[in-house]
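>>> the sequence isn't on hand, but the structure is:
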């Protein structure tokens, strides 16, 4: 029997409205879903999913190069270690990355993401120049490494070149460790013009946006001019920014402006649904309300925020104000979509001493509620049609393994719960598709072995002293 390469049948599928039975899915040659029909009978030649079918998870915040030093900063470097002492170690590593290293690291990372249930990534890319801080002959060299890595792995990408100009509030000059990051605003806009056709060449699998790094790294005039320039290039392009991640950042912003970071941003920028506020950990109730009502997405990175000791985002307060949110793996101490959801829920339980905090009235199974919300918010942040299993969206899908010991003989919604809270969180993933193309089968990506070997070689080269 010849299988239809543009169709799939699932006995159970998580649609944007909730769980549905006997769902027939079809998509066109571009990977867009043209049919999602519950209560169907599998058409002849239609492949059948190995278990419950989930929407692919967008990863809304990634620094790809940092995957190569995950686990290598877990020792005390200061009397009291913090984000800031970790950052010093990160700068040392970033200084050694070559284009070849970056492409190998990113390719392996994106393979890992696909095997872990992520189907797209927002790449917050701030290593721009050579190891001496000079631009490459082709100023888009490192950005192109990331685009090639995403294309090779088959993951959708929203490329977010980072504008980085100062080392602190008030226009403090950058220091040596930041030399590879620095661009003028005009230079950044030139880069975006160079990258736009390269992203367009990958069709719906690539999108271009902008990431002003943070308020401490981008002065007000530059922030305004960069966002205006991006809007002139593409009025719907996404804007991502680190904000209010650390209490010291909040204190320094108050000392500089008399306002807290989110408060300042709401008062001085046209924050709307194009924006993703990454971390936004330290906000007042008024800031939670204002930021949520702006339509911006909160980019929560639970494993990195825990690893760096950032603090805990108050998700119930955000949701009460109608806020959208998604998850990212950021520094990649953990590359696992379900693990981020688990850590997010557990952090809320620890802070509130309650259980099933992020369940909703419509979806009392907390894993179901979180998955649907994170997919919606992640798609908005990515500015790509990856908002779930619905007509017009990409066929980005994950099939769980119904025979996995943690899932076997459970109802579909309980299988998802067991995947998030009761398995090894990647072990129960059987198959994955992006834009209708199968990238993972029986838990493995076709590039797994080769990409892993190249990653190990690149990591070994970058952690050796010069």
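Looks like it came in fine. Please read all numbers here as calculations on a predicted model, not as lab measurements.

>>> CA only for contacts and neighbour counts going forward, please
Fine.

>>> those helices in the stretch 301-450 of the chain, which residues are they?
All helices of the stretch 301-450 of the chain, identified by DSSP state H, counting those that start in this stretch, fall at 302-307, 315-320, 337-352, 366-382, 412-421, 448-463.

>>> out of those, deepest packed?
helix 366-382 (a mean of 25; mean count of other CA atoms under 10 Å).

>>> and that one, what other elements does it pack with?
Here helix 366-382 touches strand 57-62, strand 118-125, strand 297-300, strand 324-327, helix 337-352, helix 412-421, going by 3 or more CA pairs under 8 Å, 6 or more residues apart in numbering; DSSP states H and E.

>>> roughly how far apart are residue 181 and residue 424?
Separation of residue 181 from residue 424 (CA to CA, to the nearest Å): 37 Å.

>>> of those two, who's got more company?
residue 181 (23 against 15; other CA atoms under 10 Å).

>>> can you tell me which residues contact that one?
Applying CA atoms under 8 Å, 6 or more residues apart in numbering to residue 181 gives the contacts 126, 127, 128, 129, 133, 162, 163, 164, 165.

>>> reformat those residues as TSV; add distance to residue 74.
Formatted as TSV, the contacts of residue 181 follow (distance: CA to CA, whole Å):
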residue	distance to residue 74
126	23
127	23
128	27
129	28
133	28
162	27
163	29
164	27
165	29
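
>>> let's bring in a second model and compare:
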């Protein structure tokens, strides 16, 4: 067994002092506040539950910052997407694993202990299926196992290039499934996922990529587990949906599918009041990725009104242009400040903005990923993040989280995932080897 002694820890009923935890395998065996440390205890300043990262495209870590030069025409999400397609066409299975391992190391070092991998790079470079339909997914599973991060794997159903079942284009050839081949993939993955805390869901890529009848069939075939979908990320997407069906994307989805607590709507940036209220009422989670949404010029989600209506959110790193838990939370709040020209808008009333954002993202992220609630309590998974304060200010309770999210003097020091002490003094135990393999993989691609 492993013991951790924290000067302060975020417990289910609030902050506790002098908290001693005993870990038994991948679970927390006991939590004792107002305790004394043992001689062999790992001693930390502050302890919080590990964060869920509900939306990642791991392979895109390999092209981070490679799309930051302007071409001869106006740059947009759609020009970025063309470059992403070109990059994706070159990624080998070995390269996929090396890039994913680097992304997952950085996630753990940032305080994420679970990742939702929205995985659509399925086939060989010419678009033909591998002999093993789960070849690329197995690389994701291997990367998660090698780095120690908990995984909710979300294989993507991607069949079309636009609304109405439009044929896919050449740049999408590695992504494409029909219902039968996707069923074979998910059947294979049910046997491939063996770690007890890993989960499997499905991800119809978007309403562009999956028709209504295909969505119906997918839900019939997969009646349990998380369902993730990109939706209403771009204004052009909304306009195209209106032309096709006469309804906006979220409007159509709420009217035609049983959206409930197992759903996660990724981005949902451009909403009417009725759509926003409809999502909040449904119990679904909105997956927000503020760094990527800013990088791609998506727009701002109406978070103030949505949270006031009881809506649920989680955060993700999406394109992995930058992997930061505190940065995602900070930019979520700052975007609202810029739009509304006020401060501390997402605090949920009086109190700490950082604390409110952390709690919302813990609960919403776990729900979206089909995972146990992240909490420091007996029986909970031993997914823990220790924060270090080199300045040593006498900061109590949520003020510490405010300093982590909005300041520069609090850092992630140690991380445990499923009870394994993976990050120490801010570095993953396998960082050097994984970073070297990543560098070789990206050099070969470029």
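Ah, there it is. Here the structure is a predicted model, which is why all the values come from computation and not from measurement.

>>> returning to what we had before: need the helices and strands packed on helix 366-382 of the first structure in TSV (columns: distance to residue 241 of the first structure).
Converted to TSV, those look like this (distance: least, CA to CA, whole Å):
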stretch	distance to residue 241 of the first structure
strand 57-62	10
strand 118-125	9
strand 297-300	9
strand 324-327	14
helix 337-352	20
helix 412-421	28
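
>>> ok, which of those comes nearest residue 17 of the first structure?
helix 412-421 (13.3 Å; CA to CA).

>>> that closest one against the second structure, how far on average?
Compared with the second structure after the fit, helix 412-421 of the first structure shows a mean deviation of 2.1 Å (mean CA distance after the TM-score superposition for the first structure).

>>> what helices or strands is that helix leaning on?
Looks like helix 412-421 of the first structure contacts helix 337-352, helix 366-382 (3+ CA pairs under 8 Å, 6+ apart).

>>> pretty sure residue 172 of the first structure contacts residue 164?
No - Residue 172 of the first structure is beyond contact range of residue 164, at 11.8 Å (criterion: CA atoms under 8 Å).

>>> just the helices in the stretch 151-300 of the second structure please.
Using DSSP H, counting those that start in this stretch, helices in the stretch 151-300 of the second structure cover 179-192, 212-221, 235-245, 249-256, 273-282, 290-295.

>>> buried deepest among those, which one?
Highest mean neighbour count of the helices of the stretch 151-300 of the second structure: helix 290-295, a mean of 21 (counted as mean count of other CA under 10 Å).

>>> I'd assumed residue 338 was in contact with residue 329 of the first structure.
No - if you go by CA under 8 Å, residue 329 of the first structure and residue 338 don't touch, sitting 11.0 Å apart.

>>> what residues does stretch 339-353 of the second structure touch?
Against stretch 339-353 of the second structure from outside (CA under 8 Å, 6+ apart): 303-304, 307-308, 333, 336-337, 354-357, 398-399, 402.

>>> make that stretch 153-169 of the second structure, sorry
With CA under 8 Å, 6+ apart, stretch 153-169 of the second structure has contacts from 116-120, 137, 141, 172, 175-178, 182, 186, 198-211, 228, 240-241, 244.

>>> give the aligned range of that stretch in the first structure.
Counting by TM-score structural alignment, stretch 153-169 of the second structure falls onto residues 159-175 of the first structure.

>>> for the matching stretch, which positions count as buried?
Within stretch 159-175 of the first structure, the residues that qualify as buried by neighbour count (16 or more other CA atoms under 10 Å) are 159-170, 174.

>>> closest to residue 404 of the first structure among these?
Out of these, the member with the shortest distance to residue 404 of the first structure (by CA to CA) is residue 159, at 35.2 Å.

>>> if I look at that closest one, how far off is residue 199 of the first structure?
Residue 159 of the first structure sits 8 Å away from residue 199 of the first structure, going by CA to CA.

>>> looking at this, residue 48 of the second structure is in a strand?
Yes - assessed with DSSP: H, G, I helix; E, B strand; the rest coil, residue 48 of the second structure lies in a strand.

>>> can you tell me the residue that sits opposite it in the first structure?
Under TM-score structural alignment, residue 48 of the second structure pairs with residue 54 in the first structure.

>>> same check, this time on residue 343 of the second structure
By TM-score structural alignment, residue 343 of the second structure lines up with residue 355 in the first structure.
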